[in-house]
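Here is a sequence together with a model predicted from it:
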Amino acid sequence: MAVPAEIRTRVTDWCAQCLPAEERERRRIAFTAVGDTLTILDRRPPAFPELGAVWSSVPLARLRAEQDRWVLFVPSVGGERWERREPAAADPLELLARIEPAVRGAG
């Protein structure tokens, strides 16, 4: 099952609102969607853009659709695994609200 277009649009808006405009030159919040999973990313520009490097990405959270609910996963300490956080929610934006303070403070 693919993530519905309406959810993608709402998460795109959420990502755009996470950071003030003046901070967006040095970092961005974005997401990728694969199947029924969204991965929220902290994106940073390359240290040496003249070398043609791409922006780096650090995963901040993962949202997965399970039946009629969304489940939040966060990286474990060390970032080797994903840890499930309860409770699940019908609206994925409700789950994103839980991680928003950490997203804003990650700069």
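Happy to help now that I have it. Model, not experiment: these values are computed from the prediction.

use CA for all of it now, contacts and neighbours both
Will do.

Next one: the residue lying farthest from the centre of the chain from residue 34, what distance?
Note on the chain: the largest C-alpha distance from the chain mean falls to residue 50, namely 27.4 Å (CA atoms, centre = their mean). Residue 50 is 31 Å from residue 34, where distance means CA to CA, to the nearest Å.

Tell me which stretches of this protein form strands.
Under the criterion DSSP state E, the chain contains strands at 28-34, 37-44, 56-66, 69-75, 82-89.

put this beside the first:
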Amino acid sequence: MALPESDVARVQRWCAARVPDNARDQVRIECELAQRHLTIVERRPPWHENLGPDWTTSAIARLRYNATDKSWTLYWTDQHQRFHLYDQLAPSRSIDDLLTEIDRDPTSIFWG
């Protein structure tokens, strides 16, 4: 089953709003889509010309969708880019609950 289109659009708008237009040449917050989850990532340009033109990508959070009960669960990523269940927030049918928790970041696990 595909992810709910309205939720995907909501996360994409949220990501776009995180960085002002005048800073997007330095950092971007984007959403990568998969069949059962969304991954919010931070992208940065190469800091040295020898690294080539590709931007680096670091995962911020993963939002996993459960089609059975139509809920979203939040995951955080460690320094090795492995995902772990974020146990400070129960699964929710509202994607906004997860985005609000990422914004609040009470444990400093998403934004540092």
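It's in. Everything numeric in this text was worked out from a predicted model, so none of it was measured.

quick revisit: now render the strands of the first structure as JSON lines, adding distance to residue 100 of the first structure and mean neighbour count.
Written out in JSON lines, the entries for the strands of the first structure read as follows (distance: least, CA to CA, whole Å; neighbours: other CA atoms under 10 Å):
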{"stretch": "strand 28-34", "distance to residue 100 of the first structure": "11", "mean neighbour count": "18"}
{"stretch": "strand 37-44", "distance to residue 100 of the first structure": "11", "mean neighbour count": "20"}
{"stretch": "strand 56-66", "distance to residue 100 of the first structure": "10", "mean neighbour count": "18"}
{"stretch": "strand 69-75", "distance to residue 100 of the first structure": "12", "mean neighbour count": "19"}
{"stretch": "strand 82-89", "distance to residue 100 of the first structure": "15", "mean neighbour count": "14"}
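
Those into a markdown table, with extra columns for distance to residue 10 of the first structure?
Converted to a markdown table, the strands of the first structure look like this (distance: least, CA to CA, whole Å):
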| stretch | distance to residue 10 of the first structure |
| --- | --- |
| strand 28-34 | 11 |
| strand 37-44 | 12 |
| strand 56-66 | 13 |
| strand 69-75 | 14 |
| strand 82-89 | 15 |
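
can you tell me which of those strands comes nearest to residue 99 of the first structure?
Shortest separation from residue 99 of the first structure across the strands of the first structure is recorded for strand 56-66, at 7.9 Å, computed as CA to CA.

helices or strands next to the closest one in the packing?
strand 37-44, strand 69-75, helix 92-105 (3 or more CA pairs under 8 Å, 6 or more residues apart in numbering; DSSP states H and E).
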